[in-house]
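[1] Fold the following, please.
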Amino acid sequence: MNTPLAAPSLPALNIEIETGSLPTLEELKGFLKESRTSENNWVPLKGTSARSILKKTLSQINVKTGVASSGSDGGEDTTAYYAMSGRKIQNSMFASESSTEVRGGTEITLDALAAYLKYLEGTGKASWQELHDKVRLTETKDGASFCTLFGPALQLGVISKRRVYHETIQYERDRNAGFISPFGYSTPTVTAAVDAICSMEWYWLLALKSQVCIEGNYPVRIWRWKGHLIQYTSVGHEGPSVLLVHGFGASLQHFRDNIGAIADQGCQVWAITLLGFGKSEKPNINYSELLWSELLRDFIVDVVKEPVHLVGNSIGGYICSITASLWPSLARSLILLNTAGSVVPSYSFIPLSEEGRTSWLSSLQARLLLLFLRSRAGGILKEYYPTRTERVDKPLVDEIIRAVSSDHKYSLQFFFLDRQIQSYDPGAATVIESIFSFNLSIPLNFLFDSFGGKILIVQVMLHMMKFLMK
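    Next comes the predicted model:
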């Protein structure tokens, strides 16, 4: 018969401790306020969107100048939409009437997926009708509703990408007597689901490859922002932090010969590839200068964790200016290289861009521009940077062509072999469409005044952004 072991006990500490009274609520609040670090002070910054801050600031300016401003921020108010309908849906798939994200477990998500795929079919289910209403509300561009509705469920693992793909293809087979047409899918919802899943898998493999294979001169790191994969690099461990932000159509490789040189001067250098560019993910969403400014804000708060010297090139300079203007505590200084945007000496009214559905014309223009860039990328770079044309080498041109080109029939074959990838990134056309909806109407001098810190501007005569905006 075995004797059970005695319960373990900790040795007593021979330390006399004087116990006092419990602190009051006011004392606790005072302690938390005094001990709060700069990092914790930044947490509330992420709770307010760039559009909300700009709308409030610009409305104050317009009131002072006597100009009436629109009360709409450019987006549809889902709360008002459902408040007018007065409906309370039983077995709703959403957390609230204003929510546009499917919530619940796997069974609820699968039911929502079935409702999404059968969007064009009639239904008597109130919960399915509610989801169909959300589809119409979030379809700002073809297929954009899928990521909005099911993105959080996929990110949290409530449902796997493989399961979504299986259910979608099975539904397509059932609609077509067991066959899959080589000319495309039968419904736009099936197309949206398949494209989104394949795109997510493509960029996950790109991220995995960057961790397995050595690419470029510096180690590539992966950061997930709102469920999307973002590539960045960091060199140096001491000194002030410097964040390098590239321009349109580029990536962190734009600064391949600057990162080490700046780090050697005693700085910790960060370089990021913005969402929609390079090998960062290109989701089917509306891209704007405000979206990218929020990306920089969250990167500084979550990754860098200290104020940075913001360095931006081209449209990256304009994005850095917005970031420094809206959240000045995050920026030590602002360095703009051939920045986009303009200076308006005496502005009285500043319009705020509206977010809406992209037009078919923008889509057509984007695809034509893609074909042009694919054939002329090297020539354009040499034309606008004529001093040292040898810097426009094959690796740089190949990376730009790969990142700004799109081919829906991309293949993952030979993906991990050490050779040039022959396929192009899914979602590139969506990013190019944003060129035709860019709103650079907010004057740079307004952004500079809001920032109030040190600014260095380096501008040249030839600027590629001017060519793209023509």
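[2] C-alpha from now on. contacts and neighbour counts both.
    OK.
[3] now the strands: where do they sit in the stretch 301-450 of the chain?
    When secondary structure is read from DSSP state E, counting those that start in this stretch, the stretch 301-450 of the chain shows strands at 308-313, 331-337.
[4] Kindly compare burial across those strands and name the winner.
    Across the strands of the stretch 301-450 of the chain, averaging neighbours per residue (mean count of other C-alpha atoms under 10 Å) puts strand 308-313 on top, at a mean of 24.
[5] one more, for comparison:
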Amino acid sequence: MALLTFPHFPSHFPSLSRFPNNRFSPTRRYCPTATSSGTAILWFKHDLRTDDHPGLLAASDFRSLVPIYVFDHRILSRFSDEMLELVLFGLQDLKKSLQERGSNLMIRFGNAESVIEQLATEVKATCVFAEQEVEYELRFIMDVVNQHLKLIEVPQGTPRIELWKTPFYDVKVLQNLAASYDEFEKLQLQVTTPLQLSTLPGAEMELDWGDLPVYDDIKGFMASNRWKSGNDWNLIKETSAETFLGRVMLKSRESRERSYSFRQIPSREPNKSVFVTQKGNVVGGGTYNVLNALAAYLRYLEGTARDDWQEVHERLRASESRNGASFISLFGPALSLGIISRRRVHYEAIKYEKERNGGFLSPFGYSAATIAAAVEAVCSKEWYWLLALRNQINNGGIESTRIWKWNGFFIQYTVAGEDGPAVLLVHGFGAFAEHYRDNIHSLARAGNRVWAITLLGFGKSEKPNVVYTELLWAELLRDFIVDVVGEPVHLVGNSIGGYIVAIVARVWSVLVKSIVLINSAGNIIPRNTSKPLSMPSDRQTSGATWLGSRILLYFLRLKIKEIVKKCYPVKGERADDWLINEMLRASSDPGVLVVLESIFSFNLSIPLNYLVEDVKEKVLIIQGMKDPISDSNATVSMLKEHCDCVLIKELDAGHCPHDEVPEQVNTIICDWIHRVESNILAGFPV
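    Now for the predicted structure:
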């Protein structure tokens, strides 16, 4: 929804979808007590460290401890090949670190619930420690583990799961956490100090600890556990939108793979490099390796004669696609796997800042851009983690709100319905999944399974420091369909969401049954007209975009109610306080200015009629004819002239017909899906 009109400025868990209303069983948080008798199991997932690990510290109170990592294909399937490499390097260091402290790391393959139930029975465990999660898939797996533990009958009682987390801030009551980042900042909460760990209790019996696998073992294990569509769809995820469109739409330009964030730089000394994977573009290895790279990153301005630090500095320059973006590009995977904690990064950055300033922190900001980038990144990630956790605890409404992690970032989505065709709803700029508030359940009640996603950079989804492009969002939708929905979908998009949907249909048509474009962004041009396409890596921020985004944010906050109401010319009451307040809430989130900067570099140069050329028989256009943002009459006229076989429905509505006249839109979409599905079953074209 481009609800916003702007002043001009220069410049695999597919089966999980069957449980939309699942509520996870409660598990207790651990409160440290005196030394506990019995045996504890510590289940590592993406907390691959001994440094600053509250779970290990709590588990050390037990007489006996068995740490374990389970290679569960449901968890590993979320990782790219490079992330799998990082997992192996992280586990090597974790095992060594545990052994140095008197313990060890057990390695097992299989479903976590079966493995942990068997181990708990064998060692007569009284407690299983696990990190608290916000991702739906992991919460689901943990709930299944908990149910399996309840089946164990041993003299000491049923083993319990104790959840732990690394408290970045000292938040007393999470349910009362402010939903607005502005209000949260007013609390001025202090960041807590990282924990130190000395020794750990060992296991009191002889155990088969298992050997660490090599990379080929993991790939073989994953291949043997793929779902029916896994092989083909995994290959789909390897094709970037940029490469495909560069090859198909710009045949005169040589197509090549390019990264959104960095270019390849050969390592100087592989044995000493902190870039341990084959691609060598992100920091990896164990905690010491990552801390060494962090020290080099923070001290970029000082220069260095060390080869390993020089390599970090080269990668920093290459990945600085915009100010501060290099930190997440380089350290994001290590943070995502828990090789280093967010709290440790903050501690090291602030310690170095004090070293530079005689023990003081300046009220005017940080003395180095790298310090600012590190601190802002981890504080931002902590906020979105708290927000996601708060929403899970307070998730008592009729909708099931879930979290999916994409490339290390939290993405919010909603799901409804248990049977029928899969439908994915995509919002426009400035909106979020709940903008389909009166569509989700109506479509579900009509016999569909409905997902509504909040794109990266909007609503309660994370807003990282990356370069936002329409191709980035298209790849997010691709991965969501593959990893979460697990089958081809009917894609529905409003405004810029419609344009993104059209890109998905053009590039990965096998994932799409049909598309519904609601007042879609994008131009329609006469056939045989050549249009240039600039790639995401060509889009650089400037002083003008930096200033423009800040002026724009001020303008939007001041005029948001007036702007939104103009987009609802027929039923202005639909632009209600809830909608306005949620937009205002999101506008205070960390990272929102980065998202607004993308407005000045959006590239919609590929015409809409080119994008739907190969799927035009599967395209429904819903056009609000009183759209204040675009000339709907001209749009419909061009669509009729240059988009053959496209079905067009004209409505008496503004820019957001799905929210302004939801009953009409729901009926149209349901009839369309029924028609498409009937033709698919009959083997006829749409």
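[6] Drop the TM-score for these two in here.
    The pair, once superposed, lands on a TM-score of 0.82 when counted by TM-score structural alignment, normalised by the length of the first structure; 405 aligned residues with a C-alpha RMSD of 2.2 Å.
[7] related to what we said a few turns ago, present the strands of the stretch 301-450 of the first structure as a markdown table; the columns should include distance to Asn439 of the first structure.
    What follows is these, written out as a markdown table (distance: least, C-alpha to C-alpha, whole Å):
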| stretch | distance to Asn439 of the first structure |
| --- | --- |
| strand 308-313 | 17 |
| strand 331-337 | 18 |
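[8] Minimum distance to Arg357 of the first structure: which of these has it?
    Ranking these by proximity to Arg357 of the first structure (C-alpha to C-alpha) places strand 308-313 first, at 28.4 Å.
[9] so where is the closest one in the second structure?
    Mapping strand 308-313 of the first structure onto the second structure (TM-score structural alignment) gives residues 489-494.
[10] Surely Ile621 of the second structure forms part of a strand?
    Yes: with DSSP: H, G, I helix; E, B strand; the rest coil as the criterion, Ile621 of the second structure is located in a strand.
[11] what residue of the first structure takes the place of it?
    Matched by TM-score structural alignment, Ile621 of the second structure corresponds to Ile457 in the first structure.
[12] What number of residues are in the vicinity of its match?
    By the criterion of other C-alpha atoms under 10 Å, Ile457 of the first structure has 13 neighbours.
[13] quick one: the strands in the stretch 251-400 of the second structure?
    400-406.
[14] which residues of it fall in helices?
    With helices called from DSSP state H, counting those that start in this stretch, the stretch 251-400 of the second structure shows them at 287-298, 307-319, 325-336, 342-356, 369-393.
[15] picking that back up, who touches the match of strand 308-313 of the first structure?
    Residues outside stretch 489-494 of the second structure that contact it (C-alpha atoms under 8 Å, 6 or more residues apart in numbering): 1-2, 421-428, 481, 498-501, 511-521, 656, 673.
[16] If we use 6 Å, what do you get?
    1, 422-428, 512-520 (C-alpha atoms under 6 Å, 6 or more residues apart in numbering).
[17] Provide the aligned range in the second structure for stretch 99-119 of the first structure.
    Counting by TM-score structural alignment, stretch 99-119 of the first structure corresponds to residues 280-300.
[18] Am I right that Val67 of the second structure falls within a strand?
    In this structure residue 67 of the second structure is Pro, not Val. Yes: membership of Pro67 of the second structure in a strand is supported by three-state DSSP.
[19] wait, isn't it in contact with Thr39?
    No: Pro67 of the second structure is not in contact with Thr39 according to C-alpha atoms under 6 Å; the separation is 10.7 Å.
[20] coming back round to it: make TSV out of the helices of the stretch 251-400 of the second structure and add mean neighbour count.
    Below are the helices of the stretch 251-400 of the second structure laid out as TSV (neighbours: other C-alpha atoms under 10 Å):
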stretch	mean neighbour count
helix 287-298	20
helix 307-319	20
helix 325-336	23
helix 342-356	19
helix 369-393	20
